[in-house]
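Peer 1: Next come a sequence and a model predicted from it.
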Amino acid sequence: MGLYSYAQNARVKGIILDENNNPVENVNINAQNKSAKTNANGFYEIIIPANQKISIIFSHVSLQKTTVTLQLKPNEDYEFNVTMNNKAEQMGEVVIVNNKKRVQGITNIEPEVIRRIPGANAGIENILKTLPGVYSNNELSTQYAVRGGNYDENLVYVNEIEVYRPFLIRSGQQEGLSFTNTDLVQNVDFSGGGFQAKFGDKLSSVLDITYRRPTKFGATAEASFLGGSLSVDAVSKNQKWSALTGVRYRDNSLLVNSQETETNFRPTFADVQTNINYTASTKWQWSFLGNISQNKYNNQPLTRQTNFGTINDPIALLVFYQGQEKSKYDTYFGALKSTFTVNENFILKFIGSVYHTLEQEYFDIDAAYSLGEVDGNIGGENFGNVTFSRAIGSQLNHARNDLDALIVNTEIKGFHTLKKHQIEWGIKYTREDIRDRIIEWEVIDSAGFSINPPKFPKGIKLPANNQPYEPYVGPLVPFQNVRAKNFVTINRFSGYAQWSLKDKIGSADVWYNAGVRIHTWQVPEYDLDNNGKIALWQFSGSNTHTQAVISPRAQFAIKPDWSKDMVFRLSGGFYHQPPFYREIRDAQGEVNPNVKAQQSIHVVLSNDYSFKMWKRPFKMVTEAYYKSLTDVNPYTIDNVRIRYAATNNATSYAQGFDMRLNGEFVHGTESWFSFGYLKTKENIDNRGDIPRPTDQRLKFAILFQDYMPNIPSVKVYLNLVYNTGLPGGSPSYADPYDYLNRLRDYRRADLGFSYVFTEKNNLRPEGHWMKRFKDLSLGFEIFNMFNNQNAITNTWVRDAYTKSQYAIPNYLTTRVFNVKLSVRL
């Protein structure tokens, strides 16, 4: 009888965490007449009857009750890990939408979606670019712009720890790997504006990522023509220790070799990342996040031909290269985090991190070019070939740039619950130590005649250059020449305090949040003695520039007691961006310690509507926003390199409307459609409004998942983005008021097919070899499916004979095919 009874039972086990990913002790688990409790590590185990629908109730004195309904097979072991808080409840096997994120204006992205969707630079940023208000026109880059901001205006956190990107990178194809390893991710939240005071001092957006806490051994692996990755989950027997470790390798040769420039080129990127957790007791938890990455970018360009012009007057740029580029970016990052639970209503967190980057950018590239006439006779033997060269010139680029940056952070946070009120606060100290040497110059000649620089060096007046009609007797100087050596130390103190409350007005639910941030920083002046060392007088108080800003912010949300599930939200406040090192260094490499923080008054009005269509869940989110910016630091964008003016001589604004519809267009899969309208302009020195470099007016995006009805093991994924053209394509040294042209529209579609071998694992008998895999799939991807020619910048070529200057587009990647194998244990 006892054996028979055991055979008709099943076991449910797992770990229960709170919303801060800390184990919860003394959670009561009840199922029919069975009960259990979690231990100090949040672990539980309960036996339930098999072959029956059983409701399991998880309850705790200070957390919201959670319910799940399961029907398990005899002797089945089922793992169910629960996140409990006072805002969400789990019913069935699906978590109901978290109202906390709805009222904060946060978009949550499932990690599985991130891993499945194809992209030339797959990962979290690849998915972000399909969201409304998020703009990019470079598939090789992980950088993105949000609602009129630039790449430097986005906050990125991993496990509440701010992460950074390299300084010197000027091209998307140099970037390699994003810091975030998608194999380790548990949760991804994104806010495009109007975010709370607890987030840092940036103007545009917040990407908040949480790595998962393993509960048992697991492993994932992926291999493709672009590289591979391997991650391992490990847990100690007593559940006190857990670790995630991921190793990644990427080779971008497949992508960059599809471009027009023929090169000997093999850019390689590798990193290793680990997240270690230790539960010392019910009150103390510790974690360590570490990352080491190395990006090598070795490029030896050979030839290039770009056809442009019109049908009646086709022109080609022919370039023959000599020389090479050797750039390297090594980064080291370590962070220690400790959480101390004083009592159930008071939690303290201590965070310390160190970021060290060593970067070098070395190149000597001589480009001999000619402009030629192209045979436009369709059907002719020489169609598309150059028949006559009418201009010849050359360009020599040289750089020896080195940067050594060390950034240290220490922070303490507090979380208090006082009945219905929640109070959070934090204090942070940051020290940035930058050692930067810049030596780069460019020499241009056209048909043998040297081209003078667009801006003359200080103190030099060059005579007019009227070659070839008159001999030039002035000095020969580079067209561009930047030489500087900067040793900069910035000390920052920042803090925040905020209050939150969920209440009612009549029968409507309402949420309040109000907070304030304070940020002060010091930038000392310095000088170098004859030996290249910092002069001691820089440390005196009279030569230290101290500034401070205060940023009040607030959110209000209301959920009326309507038959339709709607939430309305109004948020905004003052957002400041105290200058980072890049922002105080101008285009000539000189540091201006007096640069102020850019300020934005931000207002966001949104509606979140959840509904059912075809008996499936859907959601439509619409947001209207307006930003008014003062003390703006103007900049230009060259590929992904931002060059600031290091002044505060501009004002600007950004306004727009975003809409996103997401849901199960195909049963069991999430897809979405995004639309965005943006208008952003700036006024430099009161010369009038012109489009900002990120003024990308319209945006459409589709992320779609499907499967073949007759072969459900075959999955189909589509990632489609359309952005109207950015202003620019002008030389970075040019006056923006003289160049108001735009780049061409950005259009890209990536398609992926995947055959999932483990799709029918539930139908396979016990002991089948396929049962050991949670996922085993083979995929085929087509990047840039329609082979659109997208341009990132223009190369400006001068013709001394015709006195003309041509803008030749620098095209991005063409159509590329990839094969990918994914394994998860």
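Peer 2: Noted; the coordinates are in hand.
Peer 1: only C-alpha atoms for contact and neighbour calcs from this point on.
Peer 2: Fine.
Peer 1: Just give the closest residue to residue 628, not the sequence neighbours.
Peer 2: residue 653 (4.6 Å; C-alpha to C-alpha, 6 or more residues apart in numbering).
Peer 1: What helix or strand is the one you found located in?
Peer 2: strand 650-666 (DSSP states H and E).
Peer 1: mind checking the SS state of residue 788?
Peer 2: The three-state label given to residue 788 by DSSP: H, G, I helix; E, B strand; the rest coil is coil.
Peer 1: so what's it up against?
Peer 2: 747-748, 814-815 (C-alpha atoms under 8 Å, 6 or more residues apart in numbering).
Peer 1: rerun that using 10 Å as the cut-off
Peer 2: Residue 788 is in contact with 745-749, 811-815, counting by C-alpha atoms under 10 Å, 6 or more residues apart in numbering.
Peer 1: Which of those fall within helices?
Peer 2: Under the assignment DSSP state H, the contacts of residue 788 contribute nothing to helices.
Peer 1: could you pull out the helices for the protein?
Peer 2: So, for the chain - with DSSP H - the helices run 2-7, 99-104, 111-116, 124-128, 253-256, 581-584.
Peer 1: So which of those is nearest residue 386?
Peer 2: Nearest of the helices of the chain to residue 386, taken as C-alpha to C-alpha: helix 253-256 at 24.4 Å.
Peer 1: Now that closest one: buried residues?
Peer 2: If you call a residue buried by 16 or more other C-alpha atoms under 10 Å, then helix 253-256 has these buried ones: 253-256.
Peer 1: Put this next to the first one:
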Amino acid sequence: MKENHLSLAPQIFFGTCARAQRPKPGCSAGVPSLLNVWRLLGVFLILMGSLASVSAQVESAAITGKVTDLISDRPVDFVTIYVEGSNTAVESGQTGRYLINVPAGEDFQLVFSRLGYRETKVAITALPAGGTKQIDVALAPVESTLEVVVRESKIEEGGMIREQPEALRLLPSTTGNLESILPHIALGVSSGSGGELTSQYNVRGGNYDENLVYVNDFEIYRPQLVRAGQQEGLTFANMDLVRSLSFSSGGFDARYGDKLSSVLDIKYKRPDSLRASLELSLLGGGAHVEGSSRANKDGLKKFRYLVGARYKTTAYLLGSLETTGEYLTDFADIQTYLTYDFSKELQLGLLANYNRSIYNFDPVTRTTAFGGFFETLQLFTAFEGGERDDFLTQMLGVSLTFIPEKKENPFFLKLLTSAFRSDENEAISIGGAYRLGQLDTDLGSNTFGEVINELGSGNQQQSVRNFLDIQMYNAELRGGLEINSGQEDVTRAHFLQWSVKAQYEQINDFINEWERLDSAGYSLPFNESAVELFSVLKTENELQSTRFSAFLQDTWTWRKEDRADLRISAGVRATYWDLNEELVISPRAQILYKPLGGTADISYKLAGGIYAQPPFYREMRGPDGVVNTNLRSQKSAHIVGGITSDFYYGKRNPKKFRFIAEAYYKSLWDLVSYEIENVRIRYSGLNDARGYVAGLDLRLNGEFVPGAESWLNLSLLQAREQLIGVEHREVVGRDEEGQTISEVVEYVPRPTDQLFQLSLFFQDYLRKNDAFRTHVNLTVGGGLPFGIQGDNRIFRNTLRFDTYHRIDIGFSFRLYDRQKSRRANTHFLKFTRSTFLSLEVFNLMQVANQAGNTWVRTILDQQYAVPNRLTGRRINLRLKMDF
């Protein structure tokens, strides 16, 4: 069955022709029709239907705690605890302790009921499968006028950062993508060299290709040819559909895949009522609708749906760049998540996405001044030609989840199958005539600000015709078993998880790039007998391969009232790729410890393991276009230690603040060295480096003003590497004759070495009118290293960009809220649940940050690094309606 699935899916879903590639014999290029999508859906449904005869259920979590009398503080026994709407209940024991299994992945109300006390309902946000949360409740007697007290305490499952998206929706963002908020809420995350134009992010000295992204347990992939932030469209995750997100900056569990740096785990909603939203702004907009069918006689809502569509255009934003011209950008996507519950034990899920990014650019002129006050240079370029880029990505995933309703030793099985295709087309034909000169910086001169000395002039012509088609099909079977052996006051449990996965990949790559340079009428490199091109790259590659992976993990939980909460997770992953015939074993472990019974709310974390990243196509392709099929996995030995403290601050704020500190060290080997141009990563295609990363991450978040969450992150790191067989040197000074003096160094900075990164997201509101709020987004980051083009091996990454610093600010006004409005029945916006209007100012201080360099050569083969600057100040207006 699996072989049939892998062989038929490419033809049914995507057809046999690439959309905009060179047509294959007997076939014309065309856009894959939506009819083909539904045909593949039919194939998947048939496959899933054949498995419906097996038993299945929804994953579970656990809530434990203690119930006491609010007045006497004594334990209360025989309290009935149950999930509202369910028929499963437990009772508290003589010590007031209780333990109840609850459904994972959905919000619910936990009810506490006992004769003589007021019934209490506690709203519980969705818990991850296998997660444990402590809820201590102090019940008020019926005759008492006191309010019930609820205290929460838990170890974060897997040591991951967890956030709800509601507080983040109004954060000012130029991209509109969820990933752009990570530098403000997660540990050790920066936006890299692409700045505000990109959703790519670096984590603890790694690059963007080292990050995992999951949505509802499906691994998400992305386009590969993007070379500049201007080309980036919409990423997969739609904020309107997100229920929760979890993020690990390193030391993650064996159940997550094979990357070196991070995991972003996103869960979409399971709606139970009809809701919708609409958003409009100068940079695009979006809409979504969600709902479910009516409950049957058993109270089960069998069908649930989420549908979201987004549109983004960055022409207005790109108009602030130094290169003038006509920017025509159209980025759009539509996606849906559907679930159908055959019973309380068996659920079918479908996740589908269609994403298209079109970037057209016709440059006219560029004027860039750079250098110091005493020597300021200016590059002026007049262009002709243009760029036409088209990226199409599609994804379809189907899951079948089964968890039998068992009180003792519950287990689950989950089958996931998915198909992904990325069809990428890049066409550039741009010529430019440039002039590089020195500006007059004498304030008293009549020629102040004008070119007084021409250093060089010439022409640059670039031609690119690149086509890349990637298709991936996979099937995975996951399982889990919980074994409880605790007593009334002691919790002991094992949660075993396992998985086996197979993935087929087919890649077709066609590259045709050349660049011609001339200076003062002479082509570079100069040849008296012929005209030579500065660079030429022509290649065509086709790869077909299969990857296999599996993991086994056990999470042991021990908890004793007023003593401690301990969680130990240990597991191992194994991966095999038939292309390079490499088998990699990756053991990983975590220890999370939280003392109980004291006044301090502190937990400790220690994690580590061996992490391996099998190569993908981009790592295998060298600068000459040759694919190295013998490339080995990049590897890392990783250790992380951290502390999390929850504490109260201020008399007016009833909610705890959270402080997190983590220190880490990574030893790296079998690395594939690379250089970064804007956001494009260019690999060497060889396992030619080793290195290390060490750092410290600090985060403080909480409500500095009640009801408005804020985050402050500070990261310090050092990332170093050594090219094997290269004696690195660095310049330490100059002699009397002006010649450079250098010395040998063992390690040099990696392209992602960033000494510090400070991120702040702060919210505030008017004391007498909380409908008017301010959202400040501040980022300050140390300059990233780079080297001289074409000569970046011995003296490697010796130069640095300027410090990146930027402030975005937003002012939002709640025009209407059905729950708070005094004129809810007569307000002109009463057809909405809530409506917000936001005014956003991007790059408030008009800082000219740098995203890379344009290298200009003279006839003497001297090179000048001309900075490519990011966007200037822009104002955006945004309207958000929830229905």
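Peer 2: Good, I have the coordinates. Just so it is clear, the model here is predicted, and its values are computed rather than measured.
Peer 1: circling back to that earlier point, please dump the helices of structure 1 into CSV; it should also carry distance to residue 194 of structure 1 for every row.
Peer 2: Putting the helices of structure 1 into CSV (distance: least, C-alpha to C-alpha, whole Å) gives the following:
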stretch, distance to residue 194 of structure 1
helix 2-7, 55
helix 99-104, 8
helix 111-116, 24
helix 124-128, 17
helix 253-256, 37
helix 581-584, 23
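Peer 1: Tell me which of those helices lies nearest to residue 488 of structure 1.
Peer 2: Across those (criterion: C-alpha to C-alpha), the nearest stretch is helix 581-584, sitting at 7.9 Å.
Peer 1: For the closest one, grab the matching residue range in structure 2.
Peer 2: Helix 581-584 of structure 1 lines up with residues 617-620 of structure 2 when matched by TM-score structural alignment.
Peer 1: so which of the helices of structure 1 gets nearest residue 216 of structure 1?
Peer 2: Among those, helix 111-116 sits nearest to residue 216 of structure 1 (C-alpha to C-alpha), with 18.6 Å.
Peer 1: Please list the residues outside that closest one that contact it.
Peer 2: Residues contacting helix 111-116 of structure 1 (C-alpha under 10 Å, 6+ apart): 122-128, 182-188, 669-671, 703, 705, 715-717, 752-754, 779, 822.
Peer 1: Relative to residue 718 of structure 1, how far out is residue 650 of structure 1?
Peer 2: 41 Å (C-alpha to C-alpha, to the nearest Å).
Peer 1: mind listing what the counterpart of residue 409 of structure 1 in structure 2 touches?
Peer 2: Using TM-score structural alignment, the partner of residue 409 of structure 1 in structure 2 is residue 474. Listed by C-alpha under 10 Å, 6+ apart, the contact set of residue 474 of structure 2 reads 2, 5-6, 397, 416-420, 501-505, 546-548.
Peer 1: Need the residue closest to the centroid of structure 2.
Peer 2: In structure 2, the residue lying closest to the centroid (C-alpha atoms, centre = their mean) is residue 179, at 4.3 Å.
Peer 1: Surely it is in contact with residue 211?
Peer 2: No. In this structure, residue 179 of structure 2 is not within contact of residue 211 by C-alpha atoms under 10 Å, at 11.3 Å.
Peer 1: Identify the contacts common to the two.
Peer 2: 200-201, 264.
Peer 1: Can I get those in TSV including distance to residue 323 of structure 2?
Peer 2: Below are those laid out as TSV (distance: C-alpha to C-alpha, whole Å):
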residue	distance to residue 323 of structure 2
200	23
201	25
264	35
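Peer 1: Pick the one among the residues you listed closest to residue 100 of structure 2.
Peer 2: residue 264 (28.6 Å).
Peer 1: correct me, but the closest one touches residue 245?
Peer 2: Yes. The criterion here is C-alpha under 10 Å, and residue 264 of structure 2 meets it with residue 245 at 7.1 Å.
Peer 1: Need the residues touching each of the two.
Peer 2: Between them, residue 264 of structure 2 and residue 245 share the contacting residues 160-161, 214-215, judged by C-alpha under 10 Å, 6+ apart.
Peer 1: Export the residues you listed as JSON lines, with columns for distance to residue 621 of structure 2 and neighbour count.
Peer 2: Converted to JSON lines, those look like this (distance: C-alpha to C-alpha, whole Å; neighbours: other C-alpha atoms under 10 Å):
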{"residue": "160", "distance to residue 621 of structure 2": "34", "neighbour count": "22"}
{"residue": "161", "distance to residue 621 of structure 2": "35", "neighbour count": "17"}
{"residue": "214", "distance to residue 621 of structure 2": "26", "neighbour count": "20"}
{"residue": "215", "distance to residue 621 of structure 2": "29", "neighbour count": "17"}
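Peer 1: Can you give me the buried ones in the longest strand seen in structure 2?
Peer 2: Longest strand in structure 2 by number of residues (criterion: DSSP state E): strand 451-484. For strand 451-484 of structure 2, a neighbour-count test (16+ other C-alpha under 10 Å) marks 451, 456-482, 484 as buried.
Peer 1: what's the answer for stretch 756-766 of structure 1, then?
Peer 2: 756-758, 761.
Peer 1: Structure 2: matching residues for the strand holding residue 653 of structure 1?
Peer 2: Going by TM-score structural alignment, strand 650-666 of structure 1 sits over residues 689-705 in structure 2.
Peer 1: what about the matching stretch, how far off from structure 1?
Peer 2: Once fitted to structure 1, stretch 689-705 of structure 2 is off its aligned match by 0.6 Å on average (mean C-alpha distance after the TM-score superposition for structure 1).
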